[in-house]
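**Student:** Here's my sequence, what's the structure:
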Amino acid sequence: MLAGAASAANAASASGGGWREPTPVVELDGPRGVAVDHAGRIVVSEADGTISRVIDRGRNPKVHELGSVPAGFIAPAVAVARGNRVFALTTAGEPGTGAATLYQVRPGRAAKAIADIAAYQQTDPDPYDLEDNPTESNPFGVAALKDGSVLVADAAGNDLLRVHPNGDVVTVARFKPRVVEVPEELPDEFDGEPLPPAGTPIPAESVPTSITVGSDGYWYVGELRGFPATPGTSQIWRIKPGSVDAVCDPERPNSGHCRRFADGLTSVVDLAGGSHGTIYAVQLVQQSWLQWELGLADPPVGGLIKVRPGGSKSEIAPGSFILPGGVDVGRHGKLYVTAPVFGPGALLRVG
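**Tutor:** From the prediction side, this is the model:
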């Protein structure tokens, strides 16, 4: 099914809110990361670790390979900064292996490792860990700041980190678990273990996957939501710039330097900042990532959600995205989305 998902992403007839149907720009293999620079050029990543720049002009978009980073279980996240600097973030792995590492990608030269995120997390255990592995690391989202530092959302560490140009890392915020109800659609057991009955309240980790800088300068983080991945329990948090050791607490969502911006989302895997305080969120699978893994979401349709200040939400081009992985805002308000994250896919233009 995934072999045809790139065309399927463009085939859906629905298009919400006056947005045009998504249009493929270039074909990519397992695309995820997408970031648009100040000149309107688009940096994308693929499953094998390749990082490329796409110029979306005219009928024949141009693709220039910039370099590569070690491949992981999914394509790296990417960010662009002033001076045409490109950053790539590899996902889960052990310290010193090239996984879970922030790189600067330089054309014609080997990628430069800036910080080993997995190594840092060995010294910074998650105090709210629910899986008996408080030093686990799976850096998943990345955003570049104007001062040269880079923000990293660690989905396994349940925190937001800031990496300075010299490689020093500090913890910006930690994300506490949330009590959710077991959804009705799940089977009676998972991984050989019985599941509590539907409706049973259990704690679930935050799993912060995504980070962007809003038009107001604040830092926004999106959640996937850990097991049992209850739909509608993913949040977006708004963090005061410059924060250190802030706590994002679903029991106290309106206090401190980390406050809830929006609630009621599902399996968020990327964010992008739009104009007037708007945030765009990519939902990997509308029914939740767990239901997809269990074979209960077929086809695995994801979603692109526009979130306005105050938390109101609207879906863009509903039904059009199969396992989307990334989003960013280009010139004139156009959106760029990568999908699907596994198998043959494409960079899609929306708007």
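**Student:** drop to CA atoms for contacts and neighbour counts, all remaining ones
**Tutor:** Will do.
**Student:** Tell me, how many residues neighbour Asn60?
**Tutor:** Per other CA atoms under 10 Å, the neighbour tally for Asn60 reads 10.
**Student:** Would you check how far apart it and Gly351 are?
**Tutor:** 18 Å (CA to CA, to the nearest Å).
**Student:** one more to line up against the first:
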Amino acid sequence: MSLRRHQTSLMGGITALTLTLLAGCTPAPPPINHQGSVVAQGLNGPQGVYVGSDGAVWIADSGTGGPNSFTTPAGPGSTDPTVNMYGNTARIIRVNAQGAATTVATLTSVAGAEGPEGASRLAELGGKLYISTGHWGDGASIAQLPQTSVLLRLDDSGVTQIANAWTFEAAQNPDGQEKDSHAYGLAAGPDGQLWMTDAGANDLLRVNPATGEITLVTVFDNLPNDNPGPGIPPTSQAVPTGIAFLNDGAAYVSLLPGFPFTPGSSKVVRVASDGTQTDWATGLTMTTDLTTGPDGNLYAVQLGLFGGQGFTPNTGSVVRLKAGGVKETLLTGLDTPTSVAFNQKGDAFISVGGAAAPGTGKVLRWDGLTSKSPVAASD
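**Tutor:** Next comes the predicted model:
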């Protein structure tokens, strides 16, 4: 990922920014207003959490790269190519009702100058589990690695590739910018199809789970930056992250605009069946996920606040979004949260440490979060 354009990596570059700049952050961390219980720990950049129909908690973990290497061209402001290390260190983890965690699959993880990327998100459709995973861009010194920017299915026979988002991006490049693909947000749609955001290609895709056919739903245009100046581009790529559905047939997509990660520049857009986009909730900050709770409201995850010195520690949050764009903050003081999932009782499972040091990631549980009163609300 370019730290200026935020286009080749979603969380990998944010991880690197955190680790290199965190020491310079001076603000004191705000208190955590609710104390969650630990479901899983020792994770390496967890990106996705999902509660299965059987009540098991599934986790998508980025991994730590590996012993093999390839190079990619120099990015903006650099003359040296990047050496990327890769291996099968990304994980899909299942935590059963008794709390026992089992790694059920290992996937490709790629670690470059801006951190590791591997498994992204999980969704269930027709009793089968699907996984979005990996990132791939133009100009690598080798052909596309397995399990990089693809959609996988996990069942008793193992992992099977269903669709290849990078192949789609390389052939069509819908946004007309650098060819780059990061299969990220994933949800089962009311139409029986899988819906996926490509955070590198800046588009929303629909995937037929039976055939693997990919259909473009819409492209998200770059968003203007306020007060662009030296080192600040006039626009940032939209970077779509989470996907959720209400009862109106439309898809709701969270956008995490790139550098300079201006507070309040993130938003949720409503995408109608014909691809028409409408702002639905604005004034959010670095929104990494969007989920429909069992109460019928949308819930957004905000990664944290990014300023002149980097990330302010423990500024991530979870926000309930109501009709009319009303925002109610439920949890604050979280360490770079990336994803939220609910069981039918309204208990929340949140992956944290998604942009933190390897081994520090966790999944935490907050009982009855959908019934909690907000700690802050705004129009």
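**Student:** okay, how far is it across stretch 281-295 of structure 1, tip to tip?
**Tutor:** 24 Å.
**Student:** aligned partner of Ile350 of structure 2 in structure 1?
**Tutor:** Using TM-score structural alignment as the criterion, Ile350 of structure 2 maps onto Val337 of structure 1.
**Student:** Could I get the contacting residues of the residue lying closest to that match once chain neighbours are set aside?
**Tutor:** Leaving aside its sequence neighbours, Val337 of structure 1 sits nearest to Val327 (CA to CA, 6 or more residues apart in numbering; 4.5 Å). Val327 of structure 1 makes contact with 33-35, 270-272, 280-282, 335-338 under the criterion CA atoms under 8 Å, 6 or more residues apart in numbering.
**Student:** redo that, cut-off 7 Å
**Tutor:** By CA atoms under 7 Å, 6 or more residues apart in numbering, the contact list for Val327 of structure 1 reads 34, 270-272, 282, 335-338.
**Student:** Write the ChimeraX selection for whichever of those are buried.
**Tutor:** In ChimeraX, a selection of the buried entries from these looks like this (16 or more other CA atoms under 10 Å):
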select :34,270,271,272,282,335,336,337,338
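**Student:** Relative to Thr160 of structure 2, how far out is the counterpart of the residue nearest to Val337 of structure 1 in structure 2?
**Tutor:** Using TM-score structural alignment as the criterion, the counterpart of Val327 of structure 1 in structure 2 is Val340. Using CA to CA, Val340 of structure 2 is found at 25 Å from Thr160 of structure 2.
**Student:** what's the answer for Thr106 of structure 2, then?
**Tutor:** 12 Å.
**Student:** out of those two, which sits in the more crowded spot?
**Tutor:** Neighbour count, other CA under 10 Å: between Thr106 of structure 2 and Thr160, Thr106 has more, with 18 against 14.
**Student:** Relative to Ser149 of structure 2, how far out is the more buried one?
**Tutor:** Relative to Ser149 of structure 2, and taking CA to CA, Thr106 of structure 2 is found at 15 Å.
**Student:** same check, this time on Arg94 of structure 2
**Tutor:** From Arg94 of structure 2 to Ser149 of structure 2 the distance is 22 Å (CA to CA).
**Student:** Neighbour count: those two, which is higher?
**Tutor:** Of the pair Arg94 of structure 2 and Ser149, Ser149 is the one with more neighbours under other CA under 10 Å, namely 31 against 23.
**Student:** To which residue of structure 1 is the more buried one aligned?
**Tutor:** Alignment note (TM-score structural alignment): Ser149 of structure 2 maps to Ala100 of structure 1.
**Student:** isn't there a helix covering Thr91 of structure 1?
**Tutor:** No - assessed by DSSP: H, G, I helix; E, B strand; the rest coil, Thr91 of structure 1 does not belong to a helix; its assignment is coil.
**Student:** count of residues packed around it?
**Tutor:** 27.
**Student:** Would you mind listing the residues in contact with it?
**Tutor:** Taking CA under 7 Å, 6+ apart as the criterion, Thr91 of structure 1 is in contact with 72, 76, 99-100, 138-140.
**Student:** in structure 2, which of these remain in contact?
**Tutor:** Compared against structure 2 with both residues aligned by TM-score structural alignment, their matches' CA atoms under 7 Å, those retain 76, 99-100, 138-139.
**Student:** Taking these, tell me the two that lie furthest apart.
**Tutor:** Taking CA to CA as the measure, the kept ones among the contacts of Thr91 of structure 1 span a maximum distance of 11.0 Å, between Pro76 and Asn138.
**Student:** The two: who's more crowded?
**Tutor:** Between Pro76 of structure 1 and Asn138, counted using other CA under 10 Å, the more crowded position is Pro76 (35 against 26).
**Student:** what residues are up against the match of Ser149 of structure 2?
**Tutor:** Contact partners of Ala100 of structure 1, counting by CA under 7 Å, 6+ apart, are 89-93, 116-118, 137-139.
**Student:** returning to what we had before: my understanding was that the match of Ile350 of structure 2 contacts Leu347; is that so?
**Tutor:** Yes - using CA atoms under 7 Å, Val337 of structure 1 is in contact with Leu347, at 5.9 Å.
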